[in-house]
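Engineer: next one to model:
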Amino acid sequence: MPEKRLILPVRPIFKPMLQISQRGLALPPSPYRRLTPYAEAARQRGLTVHPLNIGQPDIETPPSMLAAVQQADIRVLEYGPTAGYPSYRQKLAEYYQRLGLPVAADDILVTTGGSESISFALLACLNPGDEFIVPEPFYGPYNAFAIATGTHVVAVASHLENDFALPPIAEFERRITPRTKAILICSPNNPTGYVYSRQELEQLKELCLRHNLYLLSDEAYREFCYDDAFTSALSLAGADEHVVLLDTISKRYSACGARIGALVTKNKALRDVIFKLAQLRVCPPGLGQLLAEAAADLPENYFDHTKAEYQARRDLMVSRLRAMPGVRCPLPRGAFYVLCHLPVDDAERFARWLLEDFSYQGQTLMVSPAAGFYATASLGRQQMRLAYVVNQDVINQAMDCLAVALQQYPGRQG
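Structural biologist: The predicted structure is shown next:
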């Protein structure tokens, strides 16, 4: 007889699940891109979705900038210098000098968009666990940059009732701890459009000098100030070692896809550290720098038309919003965003409802719920940011949709 074999049951081998980093899990979704899947689904249903959620201008990128790339005689697209092409850094320095800012080419490190300048500044100025103070609401990704760099946002609330002006300096001072290493501002502000005055910046400078803090200044929208003069943090006397300018060409020249920014500081020791960080990514985009260098040759009156167009769009959007019952809307002084209060139970729920359940004459709109621009969880729940980066006809159509939507929304309040 054949020998019988004892067959034992096979026990499954249980492996622990692969772990994702706590940093990755903690990153918040983009406050202006998180509803994109709902917008795509609405378009697939045949709706026209007006994109007021993101600062992507529809104004044409200057043809001479595009031509600089298209006509470049390039046989091999090589690595460039870590700090950026010397010719571009020199032209960028001359651009700042025309604005009255004492910037030399050696003060500039070209970055991959403004985003990289922010992350470089946080990595170089702060240690893991350190804090930086920001007036809220603020550019939503600051929260994510803090998580990615192991640092912490400490928010000081500004308020719609006074146009989101800089909070009292005493509020900043109360939040300073041994872990505080910097104050981060954005002027003209995204998402509020507020433009900080020279007096407000001088107060921040004195605070930074008193407590030995860095002043990180995001100035992506400096060309678009409509009612107030722009003051750069680099113009503040006696603060050269403290000021770090964060910049980008994305909004200035309607060139968001070029991914060219800059970090500017007179602090040589800090520049040396940032240079080592920049070496990790080798160099900024070469083709983008060709495009950006051509921008430096645009005539000085280039911004006259663009600025006038944005101001007209601002005035139209604000007037339409203020005509809607229950909507409260300050007048933004710069950039191209409006942050307004809506008579709704929850702006996030309302924004999804616009894309899932609402249409008016085959149209709806995509907006950015404002909670994503705050660090304080209880704030911004009835606010939304709208970008006036589309032409005035589209703004009118979108405002028609919004007015009807606010009347029909089941969660309307007031």
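Engineer: from here on, just use CA atoms for contacts and neighbour counts.
Structural biologist: Will do.
Engineer: which residues touch the residue nearest in space to the middle of the chain?
Structural biologist: In the chain, the residue lying closest to the centroid (Cα atoms, centre = their mean) is residue 139, at 4.6 Å. Residues near residue 139 by Cα atoms under 8 Å, 6 or more residues apart in numbering: 186, 190-191, 373.
Engineer: to check against the first, give me the structure of this:
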Amino acid sequence: MMKLSKRTDILPISSIRKLIPLSERAKKKGIKVFHLNMGQPDVKTPQVMIDSLKNWNINPLSYAPSGGTNEYLNALETYYHDLGFLFVNTGNTIGTIAGSEAINMAMFLTCDPGDELLVFEPYYSSYKTSATMFGIKLIPIKTTISSGFHFPSIETIEVSITPKTKAVLYSNPCNPTGTVYTKAEIKLLINLVKKLNLYLISDEVYREYTFVDRPHVSILEYMMEIPDRTILIDSLSKRYNLCGARLGNLVSLNKEIINGALKYAMSRLSGGLIDQHVGSQLVHVPKSYTKEMQKEYEARRDLMFEGLTKIPGINVTKPEGAFYIMAELPVDDAEKFCIWLLTDFQDNQETVMLAPGYGFYSDSSDGKRQVRIAYVLEKDKLKRALEILKIALKEYCHIA
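Structural biologist: Modelled structure (predicted):
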């Protein structure tokens, strides 16, 4: 039999989705699964976006422009102007197929095969997948539960920089930790990339969801200061609960980056015309929508954090944003526990599904006892999920 490429063999399997076949098997047995493994919000998509599909009549459904439709790009421009970033426009923005493609673009444009990219660990698991696809080496800078997963000192970061380092990538608010970085931390990175001539890539898809008194600090605040080295990654998926529409974008004041992103976009022809029409309706979504979402996620955060702290042996820090929490469990191998939850455990025909923490680390042993929990269910369901988790850990630890 012919062998597949070596690249296929080394491509990481998503720890967020890896166990889905097991959850499907459990459901076929009549077991209800509370999905805390994936960042799939349960809140309704704005009705104006749904209605735009009903009222839209275009035939034939043609290709969209590679860099995004005028309708979609104009809507994005309006969004950033409302945030106060008047320099963002349709000329320095590329529409992408979700934030995932914007991540791919940013890596592809800044790093060659063999180059190094600094990330703060634990990090979004898809960073590892994208880097592997492009032959880029991720260099993890460790953060810890005890420090709230905030950045370490500049000295700790600089030690990891080599002549092969080309860029620094971070998400803010952070997926998977929920950390919201301070102005001082972002300024630290700005000074670092200026000093060492690196690119700085900021993934800000959870921008609206912060639960701290200080404001979110966007890379856009510094983009005019270092226009040639900064890239923003963004997405509508979580902001408007449009995960299925696959809508994102990349922003940079570096013309070479924008031209390169457009060349990349041309290679896949176009994003979805229907998706972009839906996304363009963001200008009609009331600002109260995301404000209400922010309040709801903060309430869920409080419930989840307080509930986890009451379960013996669990170690957590309170998330400051997004809708995730990294928890260290009183088990030797969190993935085995996650599998057991789906194959050998149920409480009144119910169980929970978690994302094993190893997938958010370069060295899987570093996250071996951790899980990422997405608090994307209604509060009553989260309460029940916490109850099930407590019962499951008690039974599992006794068995182990």
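Engineer: neighbours of the aligned residue in structure 1 for residue 251 of structure 2, how many?
Structural biologist: When structure 1 is aligned by TM-score structural alignment, the residue opposite residue 251 of structure 2 is residue 264. When neighbours are counted by other Cα atoms under 10 Å, residue 264 of structure 1 registers 23.
Engineer: for residue 153 of structure 2, same thing?
Structural biologist: The local packing of residue 153 of structure 2 (other Cα under 10 Å) involves 10 other residues.
Engineer: to which residue of structure 1 is it aligned?
Structural biologist: For residue 153 of structure 2, the aligned residue in structure 1 is residue 168 (criterion: TM-score structural alignment).
Engineer: how much space separates that match from residue 207 of structure 1?
Structural biologist: Using Cα to Cα, to the nearest Å, residue 168 of structure 1 is found at 12 Å from residue 207 of structure 1.
Engineer: ok, residue 412 of structure 1 next?
Structural biologist: Taking Cα to Cα as the measure, residue 412 of structure 1 and residue 207 of structure 1 are separated by 43 Å.
Engineer: and what of residue 350 of structure 1?
Structural biologist: Distance from residue 350 of structure 1 to residue 207 of structure 1, by Cα to Cα: 40 Å.
Engineer: could you do residue 285 of structure 1 as well?
Structural biologist: In terms of Cα to Cα, residue 285 of structure 1 sits 37 Å off from residue 207 of structure 1.
Engineer: quick one: the strands in the stretch 251-400 of structure 2?
Structural biologist: Along the stretch 251-400 of structure 2, the stretches classed as strands by DSSP state E, counting those that start in this stretch are 315-316, 324-328, 350-353, 355-356, 370-374.
Engineer: what residues does the match of residue 153 of structure 2 make contact with?
Structural biologist: Under the criterion of Cα under 8 Å, 6+ apart, residue 168 of structure 1 has no neighbours.
Engineer: got it, and the one 5 residues further on?
Structural biologist: With contacts taken as Cα under 8 Å, 6+ apart, residue 173 of structure 1 has the following neighbours: residue 207.
Engineer: pretty sure it sits in a strand.
Structural biologist: No. Secondary structure of residue 173 of structure 1 (DSSP: H, G, I helix; E, B strand; the rest coil): helix, not part of a strand.
Engineer: ok, now how distant is it from residue 336 of structure 1?
Structural biologist: From residue 173 of structure 1 across to residue 336 of structure 1, the span is 30 Å (Cα to Cα).
Engineer: ok, residue 242 of structure 1 next?
Structural biologist: Distance, residue 242 of structure 1 to residue 336 of structure 1, using Cα to Cα: 28 Å.
Engineer: tell me the one of the contacts of residue 139 of structure 1 nearest residue 326 of structure 1?
Structural biologist: residue 191 (20.5 Å; Cα to Cα).
Engineer: what is the aligned counterpart of the closest one in structure 2?
Structural biologist: Residue 191 of structure 1 maps onto residue 176 in structure 2, by TM-score structural alignment.
Engineer: now residue 149 of structure 1
Structural biologist: Per TM-score structural alignment, residue 149 of structure 1 is aligned with residue 134.
Engineer: if I pick the residue nearest to its match when sequence neighbours are not counted, what's in contact with it?
Structural biologist: Computed as Cα to Cα, 6 or more residues apart in numbering, the closest residue to residue 134 of structure 2 that is not its neighbour in sequence is residue 113, at 6.1 Å. Applying Cα under 8 Å, 6+ apart, we find residue 113 of structure 2 in contact with 134-136.
Engineer: which residue in structure 1 lines up with residue 113 of structure 2?
Structural biologist: Here residue 113 of structure 2 is matched to residue 128 in structure 1, going by TM-score structural alignment.
Engineer: check which helix or strand residue 217 of structure 1 maps to.
Structural biologist: Using DSSP states H and E, residue 217 of structure 1 falls within strand 214-218.
Engineer: tell me the residues of structure 2 aligned with that strand.
Structural biologist: Strand 214-218 of structure 1 corresponds to residues 199-203 of structure 2 when matched by TM-score structural alignment.
Engineer: then stretch 54-71 of structure 1?
Structural biologist: Under TM-score structural alignment, the match for stretch 54-71 of structure 1 is residues 38-55.
Engineer: for stretch 119-130 of structure 1, buried residues please.
Structural biologist: For stretch 119-130 of structure 1, the buried set under the neighbour-count rule, 16 or more other Cα atoms under 10 Å, comprises 119-126, 130.
Engineer: these in helices, which ones?
Structural biologist: When these are checked against helices (DSSP state H), the matches are 119-125.
Engineer: and residue 344 of structure 1, how close does it get to residue 89 of structure 1?
Structural biologist: Counting by Cα to Cα, the gap from residue 344 of structure 1 to residue 89 of structure 1 is 48 Å.
Engineer: state the distance from the nearest residue to residue 197 of structure 1 once chain neighbours are set aside to residue 296 of structure 1.
Structural biologist: Nearest in space to residue 197 of structure 1, with sequence neighbours left out and distances taken as Cα to Cα, 6+ apart, is residue 231 at 6.6 Å. Distance from residue 231 of structure 1 to residue 296 of structure 1, counting by Cα to Cα: 21 Å.
Engineer: could you check which of these two has the larger neighbour count?
Structural biologist: Neighbours were counted for residue 231 of structure 1 and for residue 296 using other Cα under 10 Å; residue 231 has more, 20 against 17.
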